[in-house]
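[1] Got a predicted model here, sequence first, then my questions.
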Amino acid sequence: MKKAFLVVALAILSLSMVFAAGSKEEGSTKGQYVIKTGIGYNDQSLQYKTLEFMKAHLEDATEGVVTMELYHSSTLGDDLAILEGLQLGTVEMFCGTIGPASQWSNAVKLFDLPFLFTSYEEVDALLDGPVGQEVLDSLKPAGMIGIGYWENGFRQLTNSKRAVRTPEDIVGLKLRTMPTPVPLATFKLLGANPTPMNFGEVFTALQQGVVDGQENPWETILANKFYEVQKYATNTGHVYSPFGVIFSQKFWDKLPAEYQESVREAVFAARDFNRAKARESEQEIIAELSKYMEITILAPEEIKPFQELTRPVYDQFAEEIGPELVQKAIDFLENL
């Protein structure tokens, strides 16, 4: 009887050890791969809410094996600092305005060309297709793995001096632009005095009168309360500036294939969430901004003079960006 009891006890003990080992092993995989990322915008922005959506989706899909640490309000530095962090391996993911990545790839400057896109349908088709992927792949030599694009939106013009309805209204305005060459050339052609500046400095520069205006998507203008220091806004839509979703190759190469696929799926799910929310709310955002600003809505024919004046930018930068890539993008959009 004692012998039988001992056998049963030993069996129970063995099973307990197996289950305990299994639980320990399972627990040790939680948070095994951590994706740290940060943005310049605040935690009320759609960009941050998109990151929260991706975090929930990814952590659920991987049962917590892959987790995300999110930072906002430039806690990790500006976009350029985070891109440099990808190379160093101190940051795993970038999801900011792709423009600053032109320091490593001239192909990125394709999206700076003025009036390349005229609709969201064109945006989605090109970004999610082979041309968009070619731009992302151009970052591989710099140790960056580009996965996709999120919505940043068409950039609109604001200033504190006067309503802008014609190109002549831009002449003489001191405008903050992204610190990349194409926007500088574009606004010089329009007669402005463009000033390159990192995003985190923009509000203070506007407030102190260092610059008269800036250009950013509607959602960014609202989320960052630029209306507090800007009186006028115009729907120039001169550039569609996407958020690039890019990973550190050092991190990516350590990630097993199954989790690489989970990350891709989470990026694309967040992209769809992001675009839908941004486009649904665009008119609501304009209506909200109109409470504080004088909004000028230009008809398509009123935008044509701006397009014509800035077209020489294509010739100026085609060689630098890559003539074949520029022509490929133009042909693709014309044939949609």
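    Received the coordinates, thanks. Numbers count the residues shown, from 1 in each chain.
[2] Going by C-alpha atoms from here, please, whenever you check contacts or count neighbours.
    Noted.
[3] What are the boundaries of the helices in the stretch 1-150 of the chain?
    Taking DSSP state H, counting those that start in this stretch as the criterion, the stretch 1-150 of the chain carries its helices at 2-28, 46-61, 79-88, 120-127, 130-137.
[4] try it against this one:
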Amino acid sequence: MTRKYSPVLVGLAAVALMFSVAACSSKEAEVITLRGANQFDKNHVFSRTLFKFEELVKEYYGKPVNFEFYLNSELGLEKEYFAYMSQGVSVDFAHVSPSHMSTFSKAAPLMDMPFLFRDLDHWNKVLSGDALKPITDDVEQKADVKLIGFSGGGTRNITASKRITTIAELEGLDIRVMGAPIQTRIFQAIHAAPTVIAYNEIYNAVQTGVIDAAENEATGIQQMKFYEVGPEISLTQHAITVRPLVFSGKTFRRLPEDLQAAILRAGREAGEFGRETEAREDHATLLQMEAEGKIRTHEFTERAALLRLAAPVKEAYANELGVREVLARIDAVK
């Protein structure tokens, strides 16, 4: 039996089919893409932390979401990533050193200050709690960038051409420091003689006797082969790195609420992953170099004295930044 259909009904069915296809296409087109950037290759701990962030977001969101990664400085450097995120263009999330936030937030560089943390346990407790909340609020308000997690964990020590274990042996030590003025002030306070030298000139400067020492994390010592000219590692533990995982505020506000919640949860947990991983690998690298005979490590027997000498400089710097109460919150963490 042949069925006959009204031309009107056929037309309506065709229109309905068109709308159905269009709706499906529109739904597919609505899959959100988030863009992450990093200065390093895929094996670096920062990259692995971003990949962990992706994994956790997808798990907690439970809906399709795309991630694009731009590694090896493909989109520039951290300072540029932060500017992009503030503008809501090109980069949605990345790791950014606190010093690169200073253009927007005067308070942020406190997180880079030497002797801010008593030890690794204190550092981890501070980053796991809310002691830094006034800084994160300031960055979000002034830069429109959210600090959603805290990575880092490289412990910086002195690498020298001679053994240094006491304040007396540190006295007048010609040591290379980074360009931030607080670095010079802190090392002057602990009786060293700091000099600002470009990073790529450290090796030759120690080798030729221009300086006697530098300071760095284990990974930096290994990668730059500083152990060849400064094999004596003094365990001053004067800084433990903080590398916030940050997310563009403008991008965040455009996202569905359930994705926002997933991002905040994933950022916190990815930060924990990054801290545990970097701290563990940093220590392992130090042990590896010592086992290979490349370095000799020495306990700094008067580390408590270093903390006392640095304290007035830390307080003065916190006052300059307007974050004295934040320093007090950090010091209060037990």
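    Received, thanks. On a predicted model such as this, the values are computed, not experimentally measured, just so you know.
[5] tm score of chain vs chain?
    Superposed pair, TM-score by TM-score structural alignment, normalised by the length of structure 2: 0.80. Supporting alignment: 322 aligned residues with a Cα RMSD of 3.3 Å.
[6] Just send the helices of the stretch 1-150 of structure 1 back as JSON lines, with distance to residue 304 of structure 1 and mean neighbour count too.
    Compiled in JSON lines, these are given as follows (distance: least, Cα to Cα, whole Å; neighbours: other Cα atoms under 10 Å):
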{"stretch": "helix 2-28", "distance to residue 304 of structure 1": "60", "mean neighbour count": "11"}
{"stretch": "helix 46-61", "distance to residue 304 of structure 1": "30", "mean neighbour count": "20"}
{"stretch": "helix 79-88", "distance to residue 304 of structure 1": "32", "mean neighbour count": "20"}
{"stretch": "helix 120-127", "distance to residue 304 of structure 1": "18", "mean neighbour count": "16"}
{"stretch": "helix 130-137", "distance to residue 304 of structure 1": "25", "mean neighbour count": "18"}
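[7] Out of these, the one nearest residue 250 of structure 1 is which?
    helix 79-88 (7.6 Å; Cα to Cα).
[8] Now do the same for the residue nearest the centre of structure 2: helix, strand or coil?
    Centroid check for structure 2 by Cα atoms, centre = their mean gives residue 243 as the closest residue, at 1.5 Å. At residue 243 of structure 2, secondary structure determined by DSSP: H, G, I helix; E, B strand; the rest coil is strand.
[9] so how far is residue 136 of structure 2 from it?
    As judged by Cα to Cα, to the nearest Å, residue 243 of structure 2 and residue 136 of structure 2 stand 13 Å apart.
[10] before we move on, the earlier item: mind putting the helices of the stretch 1-150 of structure 1 into TSV with distance to residue 159 of structure 1?
    Formatted as TSV, the helices of the stretch 1-150 of structure 1 follow (distance: least, Cα to Cα, whole Å):
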stretch	distance to residue 159 of structure 1
helix 2-28	54
helix 46-61	23
helix 79-88	24
helix 120-127	25
helix 130-137	32
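[11] Any idea which of these gets closest to residue 146 of structure 1?
    Across the helices of the stretch 1-150 of structure 1, closest to residue 146 of structure 1 is helix 130-137 (Cα to Cα), at 4.7 Å.
[12] Run through the strands of the stretch 51-200 of structure 2 in chain order.
    Applying DSSP state E, counting those that start in this stretch to the stretch 51-200 of structure 2 gives strands spanning 65-70, 93-95, 145-160, 174-177, 193-196.
[13] Residue 139 of structure 2: neighbour count?
    Per other Cα atoms under 10 Å, the neighbour tally for residue 139 of structure 2 reads 22.
[14] Ok, the one 4 residues further on next?
    As a burial measure, the neighbour count of residue 143 of structure 2 was computed by other Cα under 10 Å and equals 21.
[15] Surely it touches residue 106?
    No. Residue 143 of structure 2 is not in contact with residue 106 according to Cα atoms under 8 Å; the separation is 11.0 Å.
[16] what angle do the longest strand along structure 1 and strand 154-159 make?
    Taking DSSP state E as the criterion, structure 1 has its longest strand at strand 232-240. Using axes from the mean of the first three to the mean of the last three Cα atoms, to 10 degrees, the direction of strand 232-240 of structure 1 lies 150 degrees away from that of strand 154-159.
[17] who are the neighbours in contact with residue 83 of structure 1?
    By Cα atoms under 8 Å, 6 or more residues apart in numbering, residue 83 of structure 1 lies in contact with 94, 101.
[18] ok, back up a step: using JSON lines, please lay out the strands of the stretch 51-200 of structure 2 together with mean neighbour count and distance to residue 11 of structure 2.
    Shown next, in JSON lines, are those (neighbours: other Cα atoms under 10 Å; distance: least, Cα to Cα, whole Å):
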{"stretch": "strand 65-70", "mean neighbour count": "15", "distance to residue 11 of structure 2": "36"}
{"stretch": "strand 93-95", "mean neighbour count": "28", "distance to residue 11 of structure 2": "48"}
{"stretch": "strand 145-160", "mean neighbour count": "26", "distance to residue 11 of structure 2": "51"}
{"stretch": "strand 174-177", "mean neighbour count": "24", "distance to residue 11 of structure 2": "77"}
{"stretch": "strand 193-196", "mean neighbour count": "19", "distance to residue 11 of structure 2": "78"}
